[in-house]
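> Only the shape, not the letters, is given here:
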């Protein structure tokens, strides 16, 4: 592969992160809004937003509660609006060069322009005296799929994975129909609330296809979840714009398989490899083996996502009507997912 010979990688945008084992196109976007409400009660401890959506705010309007995590190029805090008491997530973005400034501008544009039940909602931009940019986001009070998997300690049942997959696919359907490629789908970027909703977050390395800020197959995001063609963009396997969107499908397939196995699927549990090990596993390794108890529908669904040749990978529109998604039992999903997020509910209320 050409990438093995002489290729330089922008270190600021490429991470090797795996889940912390010890941590406590072309589809009709109208379908993104057809999911019925979940029966989980919304906790009273977190009032609905009282800040005008899309407005500009000041840091002094908020008090920091705690650090929630670190995303692409920024730190995310849990904050409370001093006047209303509403709780939000505040992502403080840092720019240390002109390229990063362009990426921040792109991330802010995406956050302020998207409007989907399955994409994290942006309430506006918060100005700082230093000139740094922060974005005010809805607070997902059950954490991420990564944190839920770590705290649970055992894999997710298929009924839960099917419901998760359908919500993420609807989010991707919306993004792709608006010419946005996420480029960093992974358990840590899929946030959850105790109403049973899963939303796509962290657009720090996302790409608006009609722009040319950087090549769509540049080395950004989390290396472990990159599709094979993103390691070798000189190959003929990525199929133009279809391949750009197909990269998100690969990452989703790995994410769902991780939830099913309880660990990152391409390596032995607990192994934390270097870049070369990951590249070999993704580009040259055999497809991950699923347990014997995995259903035939789930096996086929994952196989459609993890085709090494992106031109053979199913699109989001095709996956949405796959039997693993189309045959979702809403009642079973609600029951199993309530069990999964119940520890998070206890943590929030305490």
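It's in. This is a predicted model, so every value here is computed, not measured.

> use CA for all of it now, contacts and neighbours both
Noted.

> secondary structure element for residue 298?
Assessed by DSSP states H and E, residue 298 sits inside helix 296-305.

> try residue 112
Here residue 112 is assigned to helix 98-113, by DSSP H and E.

> Comparison target, given below:
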């Protein structure tokens, strides 16, 4: 199996699951850093208030613009990190896409032509779905999960229409607002497909949420679809929200790379709780089809009966209620 032969080339992986991140080797830098405007923004323009998390290639801070007092998220990259220019390019391309986090400003490096030093991003007050689950201390019900799935799919539909693949969809990269709005974030592992059949490197992103064809393209891809891997990742996320823990391994098991590869490529699909609806079970099964060519598309999933509730606003309100509850628990 090709993936086994390549195993020795991969770095040692340790807990937590969010840190099972595999990256591309350094890529050639663009001739100039992208910019959203002619602004001379500098890191000193922003006051860092607290650490929100660690994304692909950088650390994300809750910050405040010193002059305007605007709250925002500030993602600061390591010097020369290739993912900085890639993420800035994707966010500018997706500036009008629904359910994608907004880019306010690209903060250039001191050296001309280098990758951006930081990105000033929209602040989502509810934090990530990973943080929401942790603060709640219990699984989510189907109604708020449907709100997450619908909005994430609308975001993916817009991104895929722009030929953008995310390649690292997971609970910590789905952000939620106080009103229950969900947005996709962290495009450091993303890629703009220049051609329809552009290859997507298998070992980029977080291993725990990778699809089978990204572990072993020869065995699982069939008719190649570079967007199908994002659907698999969303299916894992949706099932995790329902179970309250990472679903592809027994709860509490300390995963390593081999355990994840075996579970994803060879393991049986995990069972949703006994109380789960038939619509939910089928939705997850359509996402977690191991053969990429059999997996449901984003368009098909948006028409799935699990998302057919006429009161989409009510489902989003149910998610907003969970955000408010989690905030109270955290006080």
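Alright, I've got the coordinates. Just so we're clear, the structure is a prediction, and the values are computed from it rather than from any experiment.

> Now the TM-score, please.
The TM-score (TM-score structural alignment, normalised by the length of structure 2) is 0.86; 310 aligned residues with a C-alpha RMSD of 2.5 Å.

> and the helix holding residue 298 of structure 1, what does it pack onto?
helix 240-261, helix 323-326 (3 or more C-alpha pairs under 8 Å, 6 or more residues apart in numbering; DSSP states H and E).

> Residue 290 of structure 2 matches what in structure 1?
For residue 290 of structure 2, the aligned residue in structure 1 is residue 308 (criterion: TM-score structural alignment).

> After alignment, which residue of structure 1 pairs with residue 322 of structure 2?
Correspondence of residue 322 of structure 2 to structure 1, assessed by TM-score structural alignment: residue 340.

> That match - how many residues pack around it?
22 (other C-alpha atoms under 10 Å).

> So which bit of structure 1 is the longest strand seen in structure 2 matched to?
Assignment by DSSP state E gives strand 46-55 as the longest strand of structure 2. Aligned by TM-score structural alignment, strand 46-55 of structure 2 falls on residues 62-71 of structure 1.

> Over to stretch 180-192 of structure 2?
The alignment of stretch 180-192 of structure 2 onto structure 1 (TM-score structural alignment) spans residues 196-208.

> can you check stretch 150-166 of structure 2 too?
Under the criterion TM-score structural alignment, stretch 150-166 of structure 2 matches residues 166-182.

> Find the residue at the geometric middle of structure 2.
Among the residues of structure 2, the one closest to the centroid is residue 169, at 2.7 Å (C-alpha atoms, centre = their mean).

> contacting residues for it?
Each residue near residue 169 of structure 2 by C-alpha atoms under 8 Å, 6 or more residues apart in numbering is listed here: 184, 209, 230, 233, 234, 237.

> I'd like to know how many residues surround the second one.
When neighbours are defined as other C-alpha under 10 Å, residue 209 of structure 2 has 28 of them.

> Looking for the alignment partner of it in structure 1.
Using TM-score structural alignment, the partner of residue 209 of structure 2 in structure 1 is residue 225.

> measure the nearest residue to residue 170 of structure 2 once chain neighbours are set aside to residue 50 of structure 2 for me?
In this structure, residue 170 of structure 2 finds its nearest non-sequential neighbour in residue 237, 5.9 Å apart by C-alpha to C-alpha, 6 or more residues apart in numbering. Taking C-alpha to C-alpha, to the nearest Å as the measure, residue 237 of structure 2 falls 26 Å from residue 50 of structure 2.

> quick one, which of these two is more surrounded?
Taking other C-alpha under 10 Å, residue 237 of structure 2 and residue 50 do not tie; residue 237 has more neighbours (27 against 11).

> what does that one align to in structure 1?
The equivalent of residue 237 of structure 2 in structure 1 is residue 255 (alignment by TM-score structural alignment).

> Which residue, other than its chain neighbours, is closest to residue 101 of structure 1?
Spatial nearest neighbour of residue 101 of structure 1, chain neighbours left out: residue 95 (5.4 Å); criterion: C-alpha to C-alpha, 6+ apart.

> I'm done for today, thanks for sticking with me.
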